[in-house]
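[1] quick one: sequence and predicted model below, then my questions.
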Amino acid sequence: MTQSTLHHPLTIRPGTDADVPTMARIMSEVQPAHPWTPETLAYELKVLREHPRQPHDAHWIAEQDGEAVAVASVLQFPGMFHPDRYHAELMVRPAARGHGVGTRLAAVLEEHLRARGAQEVLAGAYENQPEALDFLTRRGFTEAMRYYDNVLDLSHFDPASWEGHGVLPEGVRLVSLAALEQELGQEAARRAFHAGFAEAREDVPRTGEASPLTFEDFQKRFDSPLVFSQGILLAVTDAGEVVGLSELWRAEADPARLNTGLTGTRRAWRRRGLALALKLAAIGVAREAGAREVWTGNATTNAPMLALNDRLGFRPRPAFIEFRWGGV
């Protein structure tokens, strides 16, 4: 695209499911550290729309000369749900910036949010995107929380230096979800996993209270095209209780990268070395799988996990800053 095309009229229309490939492409271009495939985006939207809380989602495409130059969305996320809280996303292709495309799309989002009576809106950008940060600030958003991308280059990880570390407490063993499903059956293994996961996630730093996670909702995670059950590691007691966990998920469009989901322990089992043992085991699985990197995301307020990741060799990338307008 040349800059001259940006003088042609801009049209903004509602997005449809047919636009998912276009949305995934623009989202990946704007945030290359977290690319999307059409399959993963379609799956995430399907899960959102099937959720019993009936969260809202709406999307728009900005086009110039028949070419999509920006996308925008208004969403409600079931995991941190309030009927008057919304998440807004607006992404303009680099070649189309500086010509008012974002301003036009923002006006559409603001009108939509006003019509729905939104009391709180969350949006964000990376700290190395000053134009986006200024765009939000000028619209009355203020910083709410920061999250680091922490990345471990597995070529620099020396497993020999960690021999003797990560010893599990007596009466606890480490097993993958895939192996536990073979032992107990799929539903029993997943119910045990859900119980530990649901408690651990309640204490993950976020900008709002975590919504309860039912087993039925939890089950849908395993339909994701990115699931990697051998990389979901569980600390299980002799009584069959999952007291700690660390997840690895496949990365969109990058077979040499694995993403960490939740790493956490149940409250009664914290400060007993479970997190270190689980992270070391996950790194071992990643190396065996031939991964080049392991990525994880941590709130900058989560000092214990940041310290653990730093010990293991994870290094921070630019932080994602979540902004808030209003409040519920």
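    Arrived safely.
[2] CA only for contacts and neighbour counts going forward, please
    OK.
[3] find the nearest non-adjacent residue to V236, please.
    Leaving aside its chain neighbours, V236 sits nearest to V242 (4.5 Å; criterion: C-alpha to C-alpha, 6 or more residues apart in numbering).
[4] ok, that neighbour - how many residues close by?
    When neighbours are defined as other C-alpha atoms under 10 Å, V242 has 26 of them.
[5] residue contacts, it?
    Neighbour list for V242: A192, F193, A195, G196, L234, A235, V236 [criterion: C-alpha atoms under 8 Å, 6 or more residues apart in numbering].
[6] quick one: which of those residues sit in helices?
    Among the contacts of V242, the residues falling in helices (DSSP state H) are A192, F193, A195, G196.
[7] dump those to CSV, plus distance to Q119.
    Listed next are those as CSV, based on distance: C-alpha to C-alpha, whole Å:
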residue, distance to Q119
A192, 37
F193, 35
A195, 33
G196, 33
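[8] closest one of the residues you listed to L154?
    F193 (27.3 Å; C-alpha to C-alpha).
[9] figure out how far stretch 35-49 is from the centre of its chain.
    Here stretch 35-49 is found 12 Å from its chain centre; the criterion is C-alpha atoms, centre = their mean, to the nearest Å.
[10] stretch 52-59 too?
    Distance of stretch 52-59 from its chain centroid, counting by C-alpha atoms, centre = their mean, is 18 Å.
[11] can you mark which positions in it are buried?
    The neighbour-count check on stretch 52-59 (16 or more other C-alpha atoms under 10 Å) flags P55, H56, D57, H59 as buried.
[12] need the three-state assignment for the closest residue to T16 other than its chain neighbours.
    Among residues not flanking T16 along the chain, H59 sits closest, at 7.4 Å (C-alpha to C-alpha, 6+ apart). Classification of H59 by DSSP: H, G, I helix; E, B strand; the rest coil places it in strand.
[13] and here is the other one:
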Amino acid sequence: MTIIVRELGSEVRADLEGFAAVRHSALPFFLITRDSLAYDLAHMHADARYRPLVAEEDGEIIGTAQVGLLHESPEPGQAFVNVYVHPEHTHRGAGTQLVRAAEEYLAAQGATRLLAWVLDEPGNRVFAEAHGYRASRSAHFLRLDLANRALPPLGTPPPGVELRPAADFADDPRPVFELDAETVADEPSDAGAELTDYEAWLDETWRHPLIDHELTTVAVVDGRPAAFSLARTDGATRYASGMTGTARAFRGRGLAKLAKNDSLHRARAAGYTEAFTGNDTGNEPMLAINKWFGYEVCATEVRYVRELG
């Protein structure tokens, strides 16, 4: 059987559904839908040179690759290549062909350092190392059973603190952008990121179809957003934390925990039954908060790095 690697058809319904299905099968704790994938393709920043690839066998999509430049990194030449093959179609060469096509494309775009997330399983790690990648940091996927696990009781915000849904900032979301930019800058990472383009953030984050502005909670102190918990949902049963963080001047006061607890309670009331999140394994403060909520590690992934040239 012949495997063909090609670019994803951005307006081909079967391609979008096939890509999303493979990702869901290989990475069930990460939210992706046909509509969110189509939105990403239409709104990804031009500097990312984003080019998703698919591996097709007898007309069926069995593998995917997210490929592009980390244009928000202060260090030029950083790129990402994340390859996933449907669990029922591994060991057929699809992964190797996807990696080869992705590397050729990124090299042509000027990439000098490739970063890939790999599920922490022996076969996956052997595959990455056989292709010249070396292990770096790691991160956990965590799951919370919202339907059956008791959440910590809702606490009363301390004096001067107000919990508000992100929808309250619909007329002017810039304060939320500034808070997000500050927290992203301090997030553990191999490449780092600097959010400086407000219009791009509006397209890629604020208006993203998975973002739920009513379930996203912002802790406001004296009129200023100080902490937040960004909610992403599939519109059915699955909820995920896109980012939870606190501005530097307000850290150590439990505001992120307060915001996330509020968001989780409202998500459960809205009918969501599973909550997912992810944390760098070195991010002990956030891991402790999630353990307090009742999250349990459901998988671990390792960042692999390859230098080109």
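    Looks like it came in fine. Values in this document were obtained by computation on a predicted structure and should not be read as measured data.
[14] who wins for most neighbours among the ones in helices among the contacts of V242 of structure 1?
    Highest neighbour count within those, by other C-alpha under 10 Å: F193, with 26 neighbours.
[15] that older thread, among the ones in helices among the contacts of V242 of structure 1, find me the one that's closest to V227 of structure 1.
    F193 (14.7 Å).
[16] counterpart of the closest one over in structure 2?
    Per TM-score structural alignment, the equivalent position to F193 of structure 1 in structure 2 is V176.
[17] where exactly do the helices run in structure 1?
    20-30, 38-50, 101-115, 130-137, 177-184, 186-201, 215-219, 274-288, 303-312.
[18] post-alignment, the shortest one versus structure 2, mean distance?
    So the one you mean is helix 215-219 of structure 1. Mean deviation of helix 215-219 of structure 1 relative to structure 2 after superposition (mean C-alpha distance after the TM-score superposition for structure 1): 2.0 Å.
[19] what residues in structure 2 pair up with that helix?
    Across structure 2, the stretch matching helix 215-219 of structure 1 (TM-score structural alignment) is residues 198-202.
[20] repeat for the third one
    Mapped onto structure 2 using TM-score structural alignment, helix 101-115 of structure 1 covers residues 94-108.
[21] mind listing what's buried in the matching stretch?
    By 16+ other C-alpha under 10 Å, the buried positions in stretch 94-108 of structure 2 come out as A94, G95, Q97, L98, V99, A101, A102, E103, Y105, L106, A107.
[22] superpose on structure 1 and give me the mean offset of that stretch.
    With mean C-alpha distance after the TM-score superposition for structure 1, stretch 94-108 of structure 2 departs from structure 1 by a mean of 2.9 Å once superposed.
[23] who touches that stretch?
    Contact partners of stretch 94-108 of structure 2, identified using C-alpha under 8 Å, 6+ apart, comprise 3, 5, 53-55, 62-65, 67-69, 79, 81, 83-85, 308.
[24] redo that, cut-off 7 Å
    The contact list for stretch 94-108 of structure 2 (C-alpha atoms under 7 Å, 6 or more residues apart in numbering) reads I3, V5, A55, G63, A65, V67, G68, V81, V83, V85.
[25] farthest-separated two in these?
    Longest span within those, C-alpha to C-alpha: I3 and G68, 22.4 Å.
[26] neighbour count for the two, which is higher?
    More crowded of I3 of structure 2 and G68, by other C-alpha under 10 Å: G68, with 24 against 19.
[27] the more buried one -> structure 1?
    In structure 1, the residue matched to G68 of structure 2 (TM-score structural alignment) is L75.
[28] which residues sit in contact with the nearest residue to that match once chain neighbours are set aside?
    Excluding its sequence neighbours, the residue lying closest to L75 of structure 1 (C-alpha to C-alpha, 6+ apart) is D57, at 4.4 Å. Applying C-alpha under 7 Å, 6+ apart to D57 of structure 1 gives the contacts V74, L75, Q76.
[29] and these, which is closest to T142 of structure 1?
    Sorting those by distance to T142 of structure 1 puts V74 at the head of the list, at 18.3 Å, by C-alpha to C-alpha.
[30] that closest one against R116, yeah?
    No - between V74 of structure 1 and R116 there is no contact under C-alpha atoms under 7 Å: 10.8 Å.
[31] which of those two has more neighbours?
    Counted by other C-alpha under 10 Å, V74 of structure 1 and R116 do not tie: V74 has more neighbours, with 21 against 13.
[32] could you report the neighbour count for the equivalent of T16 of structure 1 over in structure 2?
    Under the alignment by TM-score structural alignment, T16 of structure 1 pairs with G9 in structure 2. Residues lying near G9 of structure 2 (other C-alpha under 10 Å) number 15.
[33] thinking again about what came up before, turn the contacts of V242 of structure 1 into JSON lines, columns for distance to V172 of structure 1.
    JSON lines is the format used below for the contacts of V242 of structure 1 (distance: C-alpha to C-alpha, whole Å):
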{"residue": "A192", "distance to V172 of structure 1": "14"}
{"residue": "F193", "distance to V172 of structure 1": "14"}
{"residue": "A195", "distance to V172 of structure 1": "16"}
{"residue": "G196", "distance to V172 of structure 1": "14"}
{"residue": "L234", "distance to V172 of structure 1": "10"}
{"residue": "A235", "distance to V172 of structure 1": "6"}
{"residue": "V236", "distance to V172 of structure 1": "5"}
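[34] for the equivalent of L37 of structure 2 over in structure 1, what are its contacts?
    Matched to structure 1 by TM-score structural alignment, L37 of structure 2 sits across from L41. Residues in contact with L41 of structure 1, defined by C-alpha under 7 Å, 6+ apart, are V20, A24.
[35] residue contacts, the match of F193 of structure 1?
    Going by C-alpha under 7 Å, 6+ apart, V176 of structure 2 touches P225.
[36] likewise for Y304 of structure 2?
    Y304 of structure 2 touches L115, A116, W117, V118, Y133, R134, A135, S136, counting by C-alpha under 7 Å, 6+ apart.
[37] how near is the closest residue to it other than its chain neighbours to E121 of structure 2?
    Nearest non-adjacent residue to Y304 of structure 2, counting by C-alpha to C-alpha, 6+ apart: A135, 4.5 Å away. To E121 of structure 2, A135 of structure 2 is 13 Å away according to C-alpha to C-alpha, to the nearest Å.
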